[in-house]
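Novice: What would the 3D arrangement of this be:
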Amino acid sequence: MSLLALTGWLLAAFFGAWIWHGHGIRERALAYAQQRCTQQKVQLLDGNVAFKGWGVRKDSKGYKRIARLYQFEFTVTAEERLLGQVEMFGKRLNKINFAPHPLLDSQPQHTDIEATKVVQEAKVIEISAYFKDR
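Specialist: Sure, this is the predicted structure:
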């Protein structure tokens, strides 16, 4: 085997390992996106993240590093698709950004029927009735 053929095989193996490693990072970025969407009470659409490219970003210590950028889509109201972005330094998460979106109330609003039912089930004692007996 010549040196040129050996170099070609080594480059092919390196490229294959690099692609395999990148797939693992994408899976990790997807898990981070799913977790953050659950925390933000939004729905991750399509169940995937797409590689958007490379970028120079600052890490937590303020140093500039090369990051992999992944994009995902989410929805709050099920009427429109909004974009989010995951920044990864290798297998470590740097940041997740969400496009501006409306926040839904975490507490459900009671309708008049539900509110009436709650009042009827509660044992309410009027103060005037309490003092009449004394």
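Novice: When you work out contacts or count neighbours from here on, use the C-alpha atoms and nothing else.
Specialist: Will do.
Novice: Pretty sure V76 sits against A99.
Specialist: No - contact criterion Cα atoms under 8 Å: V76 and A99 do not qualify, at 11.0 Å.
Novice: Show me which of these two is the more surrounded one.
Specialist: More crowded of V76 and A99, by other Cα atoms under 10 Å: V76, with 18 against 12.
Novice: next up, for comparison:
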Amino acid sequence: MFSFELAALILLCLLGWFWLDSIKVRELGIQAARNACRREGVQFLDETVSISTLRLARDADGRLRLRRVYDFEFSASGDDRQCGSVMLLGNEVTMLDIGPRRASEFTLH
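Specialist: Predicted coordinates:
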């Protein structure tokens, strides 16, 4: 019975660690998306990201890390919604995509 209780406690600790780590990494994703939208001059809609992919991947040093991909929405004109994504490997942003813009968003001079 003791080994079952120990295993349950270890599992509970691992779930707690995963939950706290996920909150921290999600905040990094929100900050990266917010900064990219500000840099591109578009509006970051809903001020949040949603997870689309969670899997294991290796970093540049060969260590196994969690790779999370978050989706977010932005608007260039205020009346449209476009999708972007941010990928994090561990606690590091490895890719940020604000996708191609529609031709109507560019101003010709």
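Novice: secondary structure class for T77 of the first structure?
Specialist: Three-state assignment for T77 of the first structure (DSSP: H, G, I helix; E, B strand; the rest coil): coil.
Novice: wait, what's in contact with it?
Specialist: By Cα atoms under 8 Å, 6 or more residues apart in numbering, the contact list for T77 of the first structure is empty.
Novice: how close does it get to K91 of the first structure?
Specialist: Plainly put, T77 of the first structure is 32 Å away from K91 of the first structure if you go by Cα to Cα, to the nearest Å.
Novice: quick one: stretch 77-89 of the first structure aligns where in the second structure?
Specialist: Counting by TM-score structural alignment, stretch 77-89 of the first structure falls onto residues 77-89 of the second structure.
Novice: Name the residues of the matching stretch that are buried.
Specialist: By neighbour count with 16 or more other Cα atoms under 10 Å, stretch 77-89 of the second structure contains the buried residues 82, 84-89.
Novice: which parts of stretch 19-37 of the first structure are buried?
Specialist: By neighbour count with 16+ other Cα under 10 Å, stretch 19-37 of the first structure contains the buried residues 22, 25-26, 28-30, 32-34, 36-37.
Novice: With the second structure overlaid, report how far it is off on average.
Specialist: In the superposition with the second structure, the average deviation recorded for stretch 19-37 of the first structure is 0.5 Å (mean Cα distance after the TM-score superposition for the first structure).
Novice: Pull the distance from that stretch to the chain's centre.
Specialist: With Cα atoms, centre = their mean, to the nearest Å as the basis, stretch 19-37 of the first structure stands 11 Å off its chain's centre.
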